[in-house]
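Participant: Next input, structure requested:
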Amino acid sequence: MIKHHPSDETLFRYAAGSLEPGPRIVVAVHVGGCEVCASRIGEFEAVGGSQLHDIEPDELEAGALDRAMAMIEADEAGRRTLAARPGLPRAEVGIRLPEVLDECGIGPWRWIGPGVRWSRVTLPGDDNANVMLLKVRAGRRLPEHTHAGHEYTHVLQGSFSDARGRYGPGDLDEADDDVQHQPIVDKDGECICIAALEGQMKLRGFFGRLIQPLIG
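Facilitator: Below you'll find the predicted structure:
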């Protein structure tokens, strides 16, 4: 049972298309398996559509239609270019990833500490999005940290806990700079998550400072 969901603000930004690409892909993974959040997004989209319907139309500026058509053609040309490019590299990560990640590049697992591995996730058309897969050994305690911005973490397999509760498969943990925590993976198996950062994670302690340059 899914117990932890994105905030309404995040779901609204997702529905409005204003959520950054990294967090958007993590929220999309969650929404793909969460009927509650999918329904909530439908409500936000309906409200947005109703507001658009009630807005009095303005006359178009001269040349506005031509500019809009040029933008559509440029977008279509960009999509054809992306489609013609070779697929992004994908490494075998050991689990079946959600379909929403099928077009993403998946890097190999890399060591960042005892019992902790990470894999870079590359988004089509956005090489700068800070998205990663994390695989953590059962019972492993992660470095204590806070955030400069928001961190979105969706559990794909296994579970972890911190002072705010327990997060299992399908749960999404949304943390901001008011949250300082130290996740601990449950002892019954390794935990695999997909995470995206808006801003940076600020790790504490010697081990945290050691691996900070690897995570960003």
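
Participant: Please count neighbours and contacts with C-alpha atoms only from this point.
Facilitator: Noted.

Participant: residues contacting the most centrally placed residue in the chain?
Facilitator: Geometric centre of the chain, nearest residue: residue 26, 2.5 Å, by CA atoms, centre = their mean. With CA atoms under 8 Å, 6 or more residues apart in numbering as the criterion, the residues that contact residue 26 are 152-154, 194-196.

Participant: where exactly do the strands run in the chain?
Facilitator: 105-106, 110-113, 116-123, 126-136, 145-157, 160-162, 165-167, 172-175, 184-185, 191-203 (DSSP state E).

Participant: what's the fourth one packed up against?
Facilitator: Spelled out, that is strand 126-136. With contacts taken as 3 or more CA pairs under 8 Å, 6 or more residues apart in numbering; DSSP states H and E, strand 126-136 sits against helix 21-31, strand 116-123, strand 191-203.

Participant: Reformat the strands of the chain as CSV; add distance to residue 35 and mean neighbour count.
Facilitator: Compiled in CSV, the strands of the chain are given as follows (distance: least, CA to CA, whole Å; neighbours: other CA atoms under 10 Å):
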stretch, distance to residue 35, mean neighbour count
strand 105-106, 27, 20
strand 110-113, 34, 14
strand 116-123, 25, 21
strand 126-136, 23, 19
strand 145-157, 15, 21
strand 160-162, 23, 19
strand 165-167, 18, 17
strand 172-175, 14, 21
strand 184-185, 26, 24
strand 191-203, 19, 22
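
Participant: can I get these in a markdown table with distance to residue 51?
Facilitator: Listed next are these as a markdown table, based on distance: least, CA to CA, whole Å:
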| stretch | distance to residue 51 |
| --- | --- |
| strand 105-106 | 37 |
| strand 110-113 | 47 |
| strand 116-123 | 32 |
| strand 126-136 | 31 |
| strand 145-157 | 29 |
| strand 160-162 | 40 |
| strand 165-167 | 36 |
| strand 172-175 | 28 |
| strand 184-185 | 44 |
| strand 191-203 | 29 |
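
Participant: one more, for comparison:
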Amino acid sequence: MAGDDLNTVDALIAHYAAGILPEPARVLVAAHLEIQAVNRPKLLAFETLAGDLLEKIEPAPMASRESRLEEIFLSKVDTSQRAERPARPKNALLPPSLRDFVGFEAEDIPWKTKLPGFKEYIVGDFDGFEVSFFWIRPGRAVPAHTHKGCEFSLVLDGAFQDARGRYGPGDISVADDSVDHRPIAENDRPCIGFAVVDAPLKLTGSLRQMIGDLIG
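Facilitator: Okay, here's the model as predicted:
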């Protein structure tokens, strides 16, 4: 999956509509759409566009065409079911798609402290992506870094800010080797999120800044 093809949330949703996202990224976008219903019409628009493009493709032999139509029909049914799901319960931090993927609730996440004020749980590797949850203490800054590949982060609770803006519940941060940032959790509550990455990050801050982030 080329990072240049997925450097915006719209691009992620378009690939999701086309059914060509790797499973971890598909789950992340599905969870985003469950939290932020405002983007579901955008998904439907991309699906309509994909349908229009399919109609322009030269008809396939009858057997394969019937098979393809069945696949499209089933895909549309699944999408409709996703779009019509009721809002997540107020006491459930993980949206349904994410709960189904990891197999547990937020309160069961076995956090491990990685840095002062920063906890993580690595779910595992799927389709060449490392999947994890992260927890950032209120007001804590994550050391400045860039990425050797792609990183998609979905905020589940709380919020963080970096030079690009603010990311709150349901927002997706898309970062690659063109992004050098230093996320800072807002002061009122921890920032909890779900991350999908295909390569390690690379620290970029000065030693003095990193020490300040670690002991601050």
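
Participant: rewinding a little: can you tell me what the residue nearest to the centre of the first structure aligns to in the second structure?
Facilitator: Taking TM-score structural alignment, residue 26 of the first structure has residue 28 as its aligned residue in the second structure.

Participant: mind putting the helices and strands packed on strand 126-136 of the first structure in JSON lines, distance to residue 106 of the first structure included?
Facilitator: Shown next, in JSON lines, are those (distance: least, CA to CA, whole Å):
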{"stretch": "helix 21-31", "distance to residue 106 of the first structure": "13"}
{"stretch": "strand 116-123", "distance to residue 106 of the first structure": "5"}
{"stretch": "strand 191-203", "distance to residue 106 of the first structure": "11"}
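
Participant: So which of these is nearest residue 139 of the first structure?
Facilitator: Comparing these against residue 139 of the first structure with CA to CA, the closest turns out to be strand 191-203 (9.5 Å).

Participant: got the angle between that closest one and strand 126-136?
Facilitator: 110 degrees (axes from the mean of the first three to the mean of the last three CA atoms, to 10 degrees).

Participant: Strand 191-203 of the first structure vs the second structure, average offset?
Facilitator: Here the mean offset of strand 191-203 of the first structure against the second structure after fitting is 1.5 Å, by mean CA distance after the TM-score superposition for the first structure.

Participant: what does that strand rub up against?
Facilitator: With CA under 8 Å, 6+ apart, strand 191-203 of the first structure has contacts from 20, 22-23, 26, 129-138, 143-160, 185, 209, 212, 215-216.

Participant: And stretch 25-33 of the first structure, what's buried?
Facilitator: By neighbour count on 16 or more other CA atoms under 10 Å, the buried set for stretch 25-33 of the first structure is 25-31.

Participant: what number of residues lie near residue 187 of the first structure?
Facilitator: Residue 187 of the first structure has 14 neighbouring residues, counting by other CA atoms under 10 Å.

Participant: just the one 3 residues further on next, same as before
Facilitator: Summarising burial for residue 190 of the first structure: neighbours were counted as other CA under 10 Å, giving 19.

Participant: ok, the nearest residue to residue 146 of the second structure once chain neighbours are set aside - contacts?
Facilitator: Take residue 146 of the second structure and drop its neighbours on the chain: the residue closest to it by CA to CA, 6 or more residues apart in numbering is residue 180, 4.5 Å away. Counting by CA under 8 Å, 6+ apart, residue 180 of the second structure makes contact with 144-147, 204.

Participant: is it true that residue 34 of the second structure touches residue 95?
Facilitator: Yes - counting by CA atoms under 8 Å, residue 34 of the second structure touches residue 95, with 6.5 Å between them.

Participant: Residue 175 is in contact with residue 148 of the second structure, correct?
Facilitator: No - using CA under 8 Å, residue 148 of the second structure makes no contact with residue 175, being 9.8 Å away.

Participant: picking that back up, now which residue in the first structure aligns to the residue nearest to residue 146 of the second structure?
Facilitator: Match for residue 180 of the second structure (TM-score structural alignment): residue 180.

Participant: quick one: that match from residue 143 of the first structure, how far?
Facilitator: According to CA to CA, to the nearest Å, residue 180 of the first structure stands 11 Å off from residue 143 of the first structure.

Participant: Same question for residue 71 of the first structure.
Facilitator: For residue 71 of the first structure relative to residue 143 of the first structure (CA to CA), the value is 46 Å.

Participant: more neighbours, these two?
Facilitator: residue 143 (19 against 12).

Participant: Quick check: the more buried one touching residue 210?
Facilitator: No - applying CA under 8 Å as the test, residue 143 of the first structure and residue 210 come out as separate, 10.5 Å apart.

Participant: residues contacting the counterpart of residue 112 of the second structure in the first structure?
Facilitator: Taking TM-score structural alignment, the alignment pairs residue 112 of the second structure with residue 110 from the first structure. When contacts are counted by CA under 8 Å, 6+ apart, residue 110 of the first structure touches 117-119.
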